[in-house]
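Engineer: Sequence plus the predicted model coming up.
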Amino acid sequence: MTEKDLMLRGELYYFYDQELNQESRRCKNLIRKLNNTTENQVEDRVQIIKELFGNVGELCWIEPPFQCDYGSNIQVGNVVFFNYDCIVLDTCKVSIGNNVIIGPRVCIYTASHPICAEIRGEGFNIGKPITIGNDVWIGGNSVINPGVTIGSNVVIGAGSVVVKNIPDNVIAVGNPCKVLRSITAEDNEYWNKMKEKYEMQMGSKEE
C-alpha cells in the first residue's frame, strides 16, 4: 500500500510523500510547457495534453493558463474544451465525458483537508473523485467540489458552487448550486430553429 493508493481511494494520505512529489514535479514541468505554447503551436499543445492527462479522447483543447496537481488522474472524452485559467486539483480521479465545455476560471476540486487542525497541520490530506457527464457546459467562475457527480446534458450557470450531485437534463445555478429547471423539448426546438435560420444565411457547416 502506497500513499498514492490511499490518495486515489479517497482515504487519508500523507501529502509530502516522495512518490507524490515526483509526480507533482512531472506535472508542473508539463504545465509550464503547456502554458508557454503560443496560438500557433497547435500540435505541440495537443501532444502535451496527451502526456499530461491520464486518458484523452479526440479533440481535447486547453486555453492557457491551466493548472492541475498531477494530471494523470484526469480522464477526458471526445471534444472537451477548457477555457482560460481553469484549475483542476486532481488528488482523486476526475472523469469528464464527451462534448464538454468548461468556462473560464472554473475550479474542479477533488482535494480536501481534515477538519482537525492538528492532523491537517501534520501534512495529511484527503479527497473525493469528481465525475462530469456528456454534453455538459460549466459556466465561468464555477467551483465543483469534492465528490460531486454532474449528470449528462447539464448546464451549470456561471459562478455556481456545486456541492451536491446534479441530475441529467437540467440547468442548475447558484451558491449552493441547485436545479433551476429541466432542459426540455421546447429548448431543443428553439435552438434547432436558430440553427436553421443560421444555415439559411450562411449554409450548413456539416460535412
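Structural biologist: Nice, thanks for sending it over.

Engineer: all contacts plus neighbour counts: C-alpha atoms, from now on.
Structural biologist: Fine.

Engineer: which residue packs closest to Cys27, ignoring adjacent ones?
Structural biologist: Sequence neighbours aside, Tyr70 is the residue nearest to Cys27 in space, at 5.2 Å (criterion: CA to CA, 6 or more residues apart in numbering).

Engineer: and here's the other structure:
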Amino acid sequence: MAIAFSVGPHRVVDPGVPASLVRNEQRIRTRTQESRAFAQRVQLVMILTSRLNALPFDDLDGRRTLLTEIFGEPVPDSLSILPPFYCDYGLGASFGEQVFINQGCFFLDYGGITIGDRVLIGPRVTLCTAGHPVELDERYDFITHAPIVIEDDVWIGAAATITPGVTIGRGSVVGAGTVVAKDVPPLSVVTATSVVERKRLRSVGSSSMGTAEGFDYIKRPDGSVVITHRGRVATTLRGQRAAEFLDEVDDDPQGLMARVTGNYKHGNERTAKQHPRNRH
C-alpha cells in the first residue's frame, strides 16, 4: 500500500509525486503581502538587468555598479559575469572568489543561490530555485522555493539546468544540456544519462614500482572502473576485478596505487620495445 509522505510541518504529498520534486521546499502564498513584495522586487531587478545588458561591453564600472544594485551588496572584484545576464530577485545570490559566468545565464534566486570559489558556469545555464507546487489544486496559489548550492571548483557546462534544492559537490562537472534534479556528489561528472564518480589517487612518492602521480580512477554506472594516467586510459576493470579494486582502494590505497602505476609503466615499456622503430 502506498503511503503519503510529509514535507514540512503541515503538508502531505501524494505518494505518486517523486520526493526529488519537493525536497527542501518552502512556499509562499500568492496574492499576499509577502508575494506582492516579491513581485515588486522582481520588477525592479528586471529593470536593472535590462540596463545591465544594454551597457557597452567595455563599461566595466557601469556593469559593476548595476550588479551591486541587483545583488544588494558589492560583488567580489574577481567575479566575472558576461552579459546578457538575467536575474529575477538578486538578494538571494552570493558568490565566492574567481567565479566566471558566461553569456545568457538565468538566475531565479528567490530560494537562495550560493556559489563557491573558482566556479565556472557556461553559457545559457539556468539556476532555478523557485517554482510552483506539483499538486494541481495548489499550483496557482503558491510559489515554492528551495536553495541551490554550488561548491568550490565546479564547472557547469552550457545550457545546463539546476533545479530547486540541489547541491553540486566540490570539484564536480555538469555536462552541457544536463537537467540536474538531485544532489551531485563531490568529484563527480554528471551528464544527461549518468553520474560518474571520479576520485584522484593520492601520490605515494617514489618506490621500486614507480609513483601514482597523475593517476585517476572513474567508477562508471555499470560498475566498471576505468583507470587513467594523465587523461589517457591505462586499463579498465570489470566485474569482480572492479569490486576488488574498489575494496582495496579503501583498505590499502598506497599499495594499490604503487601496483597500478608499476603495471602501467611496465606495459608502456613493453609497447615501446615492440614498436618497429625500436627494433634492432
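Structural biologist: Structure's in. What do you need? Keep in mind it's a predicted model, so treat the numbers as computed, not measured.

Engineer: Would you map the helices across the first structure?
Structural biologist: In the first structure, the helices defined using DSSP state H lie at 3-8, 18-35, 42-52, 117-121, 185-202.

Engineer: Turn those into TSV, including distance to Glu58 of the first structure and mean neighbour count.
Structural biologist: What follows is these, written out as TSV (distance: least, CA to CA, whole Å; neighbours: other CA atoms under 10 Å):
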stretch	distance to Glu58 of the first structure	mean neighbour count
helix 3-8	25	18
helix 18-35	18	16
helix 42-52	10	16
helix 117-121	39	11
helix 185-202	25	11
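
Engineer: Pipe those into a markdown table and attach distance to Ile144 of the first structure per row.
Structural biologist: A markdown table is the format used below for those (distance: least, CA to CA, whole Å):
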| stretch | distance to Ile144 of the first structure |
| --- | --- |
| helix 3-8 | 18 |
| helix 18-35 | 21 |
| helix 42-52 | 21 |
| helix 117-121 | 22 |
| helix 185-202 | 25 |
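
Engineer: Where in the first structure does stretch 173-190 of the second structure fall?
Structural biologist: Aligning stretch 173-190 of the second structure against the first structure (TM-score structural alignment) gives residues 155-172.

Engineer: quick one, what contacts the residue positioned nearest the centre of the first structure?
Structural biologist: When CA atoms, centre = their mean is applied to the first structure, the residue found nearest the centroid is Ile108 (5.5 Å). Residues in contact with Ile108 of the first structure, defined by CA atoms under 8 Å, 6 or more residues apart in numbering, are 87-90, 143-146.

Engineer: what lines up against it once you look at the second structure?
Structural biologist: Checking TM-score structural alignment: Ile108 of the first structure goes with Leu127.

Engineer: Was I right to think Ser160 of the first structure contacts Asn175?
Structural biologist: Yes. Using CA atoms under 8 Å, Ser160 of the first structure is in contact with Asn175, at 5.4 Å.

Engineer: which part of the first structure lines up with stretch 50-60 of the second structure?
Structural biologist: On the first structure, the counterpart of stretch 50-60 of the second structure by TM-score structural alignment is residues 32-42.

Engineer: what does that stretch rub up against?
Structural biologist: Contact with stretch 32-42 of the first structure is made by 44-45, 48-49, 64-66, as judged by CA under 8 Å, 6+ apart.

Engineer: Start and end of that stretch, how far apart?
Structural biologist: Taking CA to CA, to the nearest Å, stretch 32-42 of the first structure runs 16 Å from one end to the other.

Engineer: mind listing the strands for the stretch 1-150 of the second structure?
Structural biologist: Using DSSP state E, counting those that start in this stretch, the strands found in the stretch 1-150 of the second structure span residues 5-6, 12-13, 26-29, 80-81, 85-87, 93-95, 100-101, 105-108, 113-115, 120-121, 126-128, 130-131, 142-145, 148-150.

Engineer: Select, out of those strands, the one closest to Arg270 of the second structure.
Structural biologist: With CA to CA as the measure, strand 120-121 is the member of these nearest Arg270 of the second structure (40.7 Å).

Engineer: roughly how far is that closest one from the heart of the chain?
Structural biologist: 9 Å (CA atoms, centre = their mean, to the nearest Å).

Engineer: count of residues packed around Thr37 of the first structure?
Structural biologist: Neighbourhood size, Thr37 of the first structure [other CA atoms under 10 Å]: 17.

Engineer: How much space separates it from Lys193 of the first structure?
Structural biologist: Taken as CA to CA, the span from Thr37 of the first structure to Lys193 of the first structure is 39 Å.

Engineer: give me the stretch of the first structure that stretch 155-164 of the second structure matches.
Structural biologist: Alignment of stretch 155-164 of the second structure against the first structure: residues 137-146, by TM-score structural alignment.

Engineer: which residues are in contact with the matching stretch?
Structural biologist: For stretch 137-146 of the first structure, contacts defined as CA under 8 Å, 6+ apart pick out 100-112, 127-130, 154-163.

Engineer: just stretch 170-183 of the first structure next, same as before
Structural biologist: Contacts of stretch 170-183 of the first structure (CA under 8 Å, 6+ apart): 153-164, 166, 169.

Engineer: Recalculate using a threshold of 10 Å.
Structural biologist: 136-139, 142-144, 151-169, 184 (CA atoms under 10 Å, 6 or more residues apart in numbering).
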